[in-house]
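# sequence and computational prediction follow.
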Amino acid sequence: MGAGRRGKVRTRALAAVAVTVVVLGCAAGCGGGGPGAGGGGRNVEGKDEPGLLKVLGAAQLGHVELGTGEVPGLVIEKGSAVTAGHGRPGTDRRACRPLVVAMGSLPQPAPVASVVNTFAGPTGARDFQGLLGTIRVSSYEGDDARTTLRELRAAAAECEDGFGMTTGEGEPQRFEAVRVLPPPELGDEAMAYRLVNAAEEAPSLVTVVRTGTTLSMFFATNLADPGRVEIPERLVAAQVAKVERLARAERPPTEPPPHAGLAEGGEAGDSDGGEEE
């Protein structure tokens, strides 16, 4: 396969699965599942730690981004909103809409702010060879983070036999199945699921962890060896730990870190992405 073709496939894979999943790896959802509680997702709704309920602003979210070397064995780089897919995809099944919206760059409910990073296995390394993924950390107002996770959980259960979608670029896709996986024992509640794309041989994993009003969402696929797709446990644990530390800080920073720009904000208010009823 030529370099141009490989680049196109890689880009399509990242966008199509939102290879954003969060938030997105089972404290570690490997191909067949992962450690943690039962398949429905851990849910301790109503028992959030009071210190974690503060809404993190755009500048503050920059401090939760994982940096180079924080998760050994993985290459983590700065991403952007469109790394997870363009716009708001549509679907032929209304019940599956939360799963589809999560694969675009315009989440609903809209977060106050988000930061996006990509992760991959180092070139030439045997561990995580071919692994591609995205981390999206988003801060929400009120109960929007809880609502987002509740709707994803319901959609994953309802759409186990698959769904059709149209990407934000207008490309049709078909997912044959959705499989709920054991979630990580992290945050206030979490869930994980696996998407099986009818056109791509590589399945995609998604893990979402809620920490107060913040969602960490991980997406991953592996084009080189589909059987080895995973969201490494230490990656999820490291990301959630950074969110918790910031949320618990008595005096959280009010300025973005010197090494990064402001987190993405203003994702709210865009029109619905042409969902088919």
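Yep, that arrived.

# only C-alpha atoms for contact and neighbour calcs from this point on.
Will do.

# okay, strands next: where are they in the protein?
All strands of the chain, identified by DSSP state E, fall at 42-43, 75-78, 90-91, 113-120, 131-139, 163-166, 172-181, 189-197, 204-211, 214-222, 264-265.

# show me what the longest one packs onto, helices and strands only.
Right, the one you point to is strand 172-181. helix 144-158, strand 163-166, strand 189-197 (3 or more Cα pairs under 8 Å, 6 or more residues apart in numbering; DSSP states H and E).

# mind putting these in CSV, mean neighbour count included?
Output for those, formatted as CSV (neighbours: other Cα atoms under 10 Å):
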stretch, mean neighbour count
helix 144-158, 19
strand 163-166, 22
strand 189-197, 28
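
# next one for the comparison:
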Amino acid sequence: MKPRLVRSRAATAGVCLIALAGAAACGPTSAGKGAEGSVRDTAAAPGASGANPPAPRASGPTPQVKADGALTSDQLNAAALATGDVKDFAAEPLEGGTPTGSSRTAKAECMPFVSVINGTPEPAPSATVYRRLVDTTEDGQADQTVVTEVLGAHPAGAPDVLARLRTAIDACSDGFQTKGGDLEPSVFTEVRELPAPKVGDEAVAYELMGVAQGDPVPMVFQVVRSGTTVVTYYAVDVTGGDTPQIPAQLAVAQAAKLKS
């Protein structure tokens, strides 16, 4: 099944806020449109505060890494997927600021998942860039495919991000709860490993089964390391409880662009 992210359901933003501990961006947008006239949810995305600059087009110079091997913020922007890199997909910057979440869990072994949701993976990146990837052939459809992409530059410890997630998958299979700010506790009833994309230097994929208003809310994450850059893709199904599918060509194209 595709990620099912309904435009018309008024509760979509609230459901995503609850399900992802107040830190998720959900809902399709009108690909290729600016802020006016586009359909966007009000839920914020995980990540550091501050707005992203406009998404670059596919053309342009190949990013060069810093002396420590990690890309700068500008270089991450240039390396991120752009409209035209993947057939039928538009790449949009996330609109507005992207506040960092503050959720925690009493189950310490599950904090790697919560850190990713918060936009603060461990170890923390030195620069972060966000994109929303939208299937333009499905404009107007209730189940339009929308995938959020987060690129993080890690001068040190990039492999540790994935290693900690793998350990957490085994330790948290029976779920966990989170609490952050004034939000009600969020419940995740199950964690399971999924087949990871065979791209980059290494990759891990997993599903978190959340609960919102008594309904299951499955969330799929793919985390791919290419050198010192860690790219996270995630999709949420807020309408039917089906495991979202992240199109394989996204990770393939992004890994190739980072390698070039």
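Thanks, I have it. Quick caveat: nothing in here was measured; it's all calculated off a predicted structure.

# for the strands of structure 1, give me TSV that also has distance to residue 241 of structure 1.
Below are the strands of structure 1 laid out as TSV (distance: least, Cα to Cα, whole Å):
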stretch	distance to residue 241 of structure 1
strand 42-43	17
strand 75-78	16
strand 90-91	34
strand 113-120	16
strand 131-139	12
strand 163-166	34
strand 172-181	22
strand 189-197	14
strand 204-211	10
strand 214-222	11
strand 264-265	21
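
# and residue 192 of structure 2, what's its match in structure 1?
Under the alignment defined by TM-score structural alignment, residue 192 of structure 2 corresponds to residue 179 in structure 1.

# so how many other residues sit close to that match?
By other Cα atoms under 10 Å, the residues close to residue 179 of structure 1 number 20.

# swap in residue 68 of structure 2?
10.

# hang on, isn't residue 209 of structure 1 packed against residue 239?
No. With contact defined as Cα atoms under 8 Å, residue 209 of structure 1 does not count as touching residue 239 (9.9 Å).

# if I look at the two, which residues touch both of them?
Common contacts of residue 209 of structure 1 and residue 239 (Cα atoms under 8 Å, 6 or more residues apart in numbering): residue 216.

# so for those two, which residue has more residues nearby?
residue 209 (36 against 23).

# trace that one over to structure 2, please.
In structure 2, the residue paired with residue 209 of structure 1 is residue 224, using TM-score structural alignment.

# my guess is that match meets residue 250, correct?
No. If you go by Cα under 8 Å, residue 224 of structure 2 and residue 250 don't touch, sitting 11.3 Å apart.

# residues contacting residue 123 of structure 2?
Residue 123 of structure 2 neighbours (Cα under 8 Å, 6+ apart): 154, 156-158, 160-161.

# one more pass at 10 Å, please.
Contacts for residue 123 of structure 2 (Cα atoms under 10 Å, 6 or more residues apart in numbering) come out as 112, 115, 154-161, 164.

# likewise for residue 6 of structure 1?
Residue 6 of structure 1 touches residue 12, counting by Cα under 10 Å, 6+ apart.

# next one: it from residue 229 of structure 1, what distance?
18 Å (Cα to Cα, to the nearest Å).

# over to residue 172 of structure 1?
Residue 172 of structure 1 is 24 Å from residue 229 of structure 1, by Cα to Cα.

# out of those two, which sits in the busier spot?
residue 229 (27 against 14).

# aligned to that one, what sits in structure 2?
Matched by TM-score structural alignment, residue 229 of structure 1 corresponds to residue 244 in structure 2.

# pretty sure its match sits against residue 233.
No. Checked against Cα atoms under 10 Å, the pair residue 244 of structure 2 and residue 233 is beyond contact range at 11.5 Å.

# need the overlap of contacts for these two.
What both residue 244 of structure 2 and residue 233 touch, as defined by Cα under 10 Å, 6+ apart, is the set 147, 220-221.

# so which of those residues wins on neighbours?
Compared across those, residue 147 has the highest neighbour count, 29 neighbours, by other Cα under 10 Å.

# so what does that residue match up with in structure 1?
Using TM-score structural alignment, the partner of residue 147 of structure 2 in structure 1 is residue 133.

# which residues touch that match?
Contacts for residue 133 of structure 1 (Cα under 10 Å, 6+ apart) come out as 13-14, 17-22, 24-25, 76, 83-84, 117-121, 204-206, 218-222, 229-231.

# in a markdown table, list the helices and strands packed on strand 172-181 of structure 1 along with distance to residue 248 of structure 1.
Shown next, in a markdown table, are these (distance: least, Cα to Cα, whole Å):
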| stretch | distance to residue 248 of structure 1 |
| --- | --- |
| helix 144-158 | 17 |
| strand 163-166 | 39 |
| strand 189-197 | 17 |
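
# closest to residue 108 of structure 1 out of these?
Residue 108 of structure 1 lies closest to helix 144-158 among those, at 7.4 Å (Cα to Cα).

# out of the strands of structure 1, which is closest to residue 67 of structure 1?
Per Cα to Cα, nearest to residue 67 of structure 1 of the strands of structure 1: strand 75-78, 6.6 Å.

# now that closest one on structure 2. Mean distance?
Average distance, strand 75-78 of structure 1 versus aligned residues of structure 2 after superposition (mean Cα distance after the TM-score superposition for structure 1): 1.9 Å.

# ok, and what's touching that strand?
With Cα under 10 Å, 6+ apart, strand 75-78 of structure 1 has contacts from 65-70, 115-123, 132-135, 235, 260.
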